[in-house]
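J.: next one to model:
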Amino acid sequence: MEFSDTTPMTSDVFFPNSKREEWQRHGALLDPHHWDAESDLTRAATQSWVLRSEGRIILIDTGAGNAKYRPYQQIWSYLDTGYLANLAAAGVRPEDVDIVINTHLHDDHVGWNTRLEGRDWVPTFPNATYLMPQRDFEYWRPENLPNTTFGRGNQNVYEDSVAPVIDAGLVKTWDESHTIDSNLRLELAPGHTPGSSIIHLESAGDRAIFAGDLLHGAIQVHEPHINSCFEEDEDGARASRARMFAHAADHNALVLPAHLPGHGAFEMRRKGSGFEIADWAPFSRT
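T.: Alright, predicted model coming up:
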């Protein structure tokens, strides 16, 4: 699991349809790890998740990557992070990874798909199958960027983080759902992007959902109508979030989003007609 530096934006920028009183209502939950009440700055993290299942090592999302030019996303431009060192500390070498799952193809979820070797972008995980949602595979082609909401925010991403693994013959696309093994299943959850997906884990009675970008902040559990500023389809994002929340609450599944700081994951339960966080995961705060 890797955390980058947290990314601050004011609540009205990150979540433009939210209201100040909604943040204040949940201040005890959010302040200080998710939102600073005094400055109105929100906080987000960038995470990858490493799983070991049926003898294989599986990496969920690959962060923003190093040395990549992101002219319209300066926070991700020309990074120099210790991502691979963090993986090594978890006992994982790049050549050990069997499967890479990109929950969707935004810049901060595919960056370490590749690394710079001389002047060329080459697959970081040369022995892995890269699972990519077919709908995003088509949607984020460079020629289509002017037709998207995120648009130039994803400039250069296909060229430096997707195309090289296609050329290496490592990409497998899927749609609707895809079974990885007896413990893991991919499911389409469109809205944030057309191909946004989640991963269901069920093993020995335990359940978890790797939620990708179905939510960006803890406030969305209690106020699920709130969207981030990065949704391609606002109504679709709310609908996918509602389905995932209902499943997580009804099946006691741990929810592991891509961008929550603090403990980074939580259990949730129903509260009236909505939901609330029942407990945080027992992970150390980073």
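J.: please make it C-alpha for all contacts and neighbour counts, starting now.
T.: OK.
J.: quick check: the gap between the nearest residue to residue 68 once chain neighbours are set aside and residue 58.
T.: Using C-alpha to C-alpha, 6 or more residues apart in numbering and skipping the chain neighbours, the partner closest in space to residue 68 is residue 78 (4.8 Å). Residue 78 sits 26 Å away from residue 58, going by C-alpha to C-alpha, to the nearest Å.
J.: who's sitting farthest from the centroid in this protein?
T.: Distance from the C-alpha centroid of the chain, by C-alpha atoms, centre = their mean, peaks at residue 118 (28.9 Å).
J.: dump the residue contacts of that one.
T.: For residue 118, the contact set (C-alpha atoms under 8 Å, 6 or more residues apart in numbering) is empty.
J.: over to the one 3 residues further on?
T.: With C-alpha under 8 Å, 6+ apart as the criterion, the residues that contact residue 121 are 114, 115, 160, 161, 164.
J.: thought the second one was touching residue 94?
T.: What it means is residue 115. No. With contact defined as C-alpha atoms under 8 Å, residue 115 does not count as touching residue 94 (10.8 Å).
J.: out of these two, which sits in the busier spot?
T.: A count of neighbours by other C-alpha atoms under 10 Å puts residue 115 above the other of residue 115 and residue 94, at 20 against 15.
J.: just to revisit the earlier point, between residue 115 and residue 94, which contacts overlap?
T.: By C-alpha under 8 Å, 6+ apart, the residues touching both residue 115 and residue 94 are residue 124.
J.: now show me the structure for the sequence below, then we'll compare the two:
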Amino acid sequence: MMGDVEVIRVRELQGPFGPAREIVPDCPGEVWSDNKEWMAPEFWEPDSDSFVATVQTWVLRSEGMTVLVDTGVGNGRQRPGAPPFDNLKTDFLSRLDRAGVRPEEVDVVVNTHIHADHVGWNTVDQDGEWVPAFPNADYLLPAADNAHFGPDGPGSGRPERREIERLVFADSIEPVHRSGQAVLWEGTHRIDANLTLESAHGHTPGSAVLRLASGSDRAVFVGDLLHSPVQILEPSCNSCFDEDAGRAAASRRSVLERAADERELVVPAHFGGAGAVEVRRDGSKFAITRWAAFA
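T.: The predicted model follows:
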């Protein structure tokens, strides 16, 4: 519990997802090696230099509503060039059910941004057609991402990603538009008295963070502003997926500064292990003060 908000973690995938120095290419090698003792094995496999991550959904129960933050990869998706995501078959919906979350009871789905591993369970295959997985939910989509990744948008501009981006929009975003459940927002969007979305551009044009404030507790769900804890230690280091490096680094620093100053728990989309972390300022950088364990 954080104040009056219950926070539940539901994992979809966990494991190595590629070479660490390619995922966060700007990070000096010594940052990895100097922190090997606690980085391995939950965030890094030193022997293979593999980036280790979790794809997961955060479930928030707030003011009588059930809110999902990001929806992972999804089953049966064509994801050419992305083997970890291609034609998955997981029991994610059963895991949600075991956490007490039934699809028809979900009120709000938050997509922090429109990437393949954040929107996949927006929909399910019903007799060969993609339909919303959560029939009674509003799907909150960043307007800038909707335009950027939509059929008429430029996408990331990277040819190797464009086919995936097209497929992601077609199977995970367009169906919630057709059903009338998509809600586009920009700037800030208040979900309820405890939860507020804020734009944090850079990773994508519309990427966002979700802030939780209830009682004396504070948390910020940062999506992909952080892929690895090395980006806390070296906040200028971007991931290879950040579309605007300068804005991504600025957003990362701004969010970490506020988290340190206001004692917000930082909850990234892909951290394994404890899943969430408290940070403090360390000169012009940041340090980890405590891990907050979620089951």
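J.: alignment lookup: the residue nearest to residue 68 of the first structure to the second structure.
T.: Matched across to the second structure, residue 78 of the first structure falls on residue 87, judged by TM-score structural alignment.
J.: equivalent analysis for residue 208 of the first structure, please.
T.: Taking TM-score structural alignment, the alignment pairs residue 208 of the first structure with residue 219 from the second structure.
J.: hmm, who's touching the host helix or strand of its match?
T.: Secondary-structure assignment from DSSP states H and E places residue 219 of the second structure in strand 217-223. The contact list for strand 217-223 of the second structure, computed with C-alpha under 8 Å, 6+ apart, reads 2-3, 112-113, 207-213, 259, 262-270.
J.: if you set the cut-off to 6 Å instead, what comes out?
T.: 2-3, 112, 209-212, 264-269 (C-alpha atoms under 6 Å, 6 or more residues apart in numbering).
J.: and the residues you listed, which is closest to residue 57 of the second structure?
T.: Nearest to residue 57 of the second structure out of the contacts of strand 217-223 of the second structure is residue 269 (C-alpha to C-alpha; 7.8 Å).
J.: with adjacent residues omitted, what lies nearest to the residue mapped onto that closest one from the first structure?
T.: Per TM-score structural alignment, the equivalent position to residue 269 of the second structure in the first structure is residue 258. Excluding the flanking residues, the one nearest residue 258 of the first structure by C-alpha to C-alpha, 6+ apart is residue 212, at 4.9 Å.
J.: now restrict the contacts of strand 217-223 of the second structure to buried residues only.
T.: Buried subset of the contacts of strand 217-223 of the second structure (neighbour count, 16 or more other C-alpha atoms under 10 Å): 2, 112, 209, 210, 211, 212, 264, 265, 266, 267, 268, 269.
J.: for the fifth one, which non-adjacent residue is closest in space?
T.: Right, residue 211 of the second structure. Leaving out its chain neighbours, the residue that sits closest to residue 211 of the second structure by C-alpha to C-alpha, 6+ apart is residue 220, at 4.5 Å.
J.: could you do the second one as well?
T.: The shortest distance from residue 112 of the second structure to any residue that is not its chain neighbour, by C-alpha to C-alpha, 6+ apart, is 5.0 Å, and that residue is residue 208.
J.: what's the neighbour count on that neighbour?
T.: Counted with other C-alpha under 10 Å, the neighbours of residue 208 of the second structure add up to 29.
J.: and it, what's its match in the first structure?
T.: In the first structure, residue 208 of the second structure lands on residue 197 (TM-score structural alignment).
J.: in the very next helix or strand once past the strand holding residue 219 of the second structure, what's buried?
T.: Counting by DSSP H and E, the next helix or strand C-terminal to strand 217-223 of the second structure is helix 230-233. Judged by neighbour count using 16+ other C-alpha under 10 Å, the buried positions of helix 230-233 of the second structure are 230, 231, 232, 233.
J.: how big is the offset of the very next helix or strand once past helix 230-233 of the second structure relative to the first structure?
T.: Next helix or strand after helix 230-233 of the second structure toward the C-terminus (DSSP H and E): helix 245-262. By mean C-alpha distance after the TM-score superposition for the first structure, the fitted helix 245-262 of the second structure averages 0.4 Å away from its aligned residues in the first structure.
J.: how about residues contacting helix 245-262 of the second structure?
T.: By C-alpha under 6 Å, 6+ apart, the residues outside helix 245-262 of the second structure that reach it are 200, 202, 203, 225, 236, 279, 280.
J.: how near is the residue farthest from the centre of the first structure to residue 67 of the first structure?
T.: From residue 118 of the first structure over to residue 67 of the first structure (counting by C-alpha to C-alpha), the distance is 12 Å.
J.: count the neighbours of residue 205 of the first structure for me.
T.: 6.
J.: helices of the first structure, start to end?
T.: Under the criterion DSSP state H, helices of the first structure are mapped to 11-14, 20-25, 27-30, 83-89, 107-110, 134-139, 157, 163-167, 219-222, 234-250.
J.: the fourth one: which residues count as buried?
T.: It stands for helix 83-89 of the first structure. Buried, per 16+ other C-alpha under 10 Å, within helix 83-89 of the first structure: 83, 84, 87.
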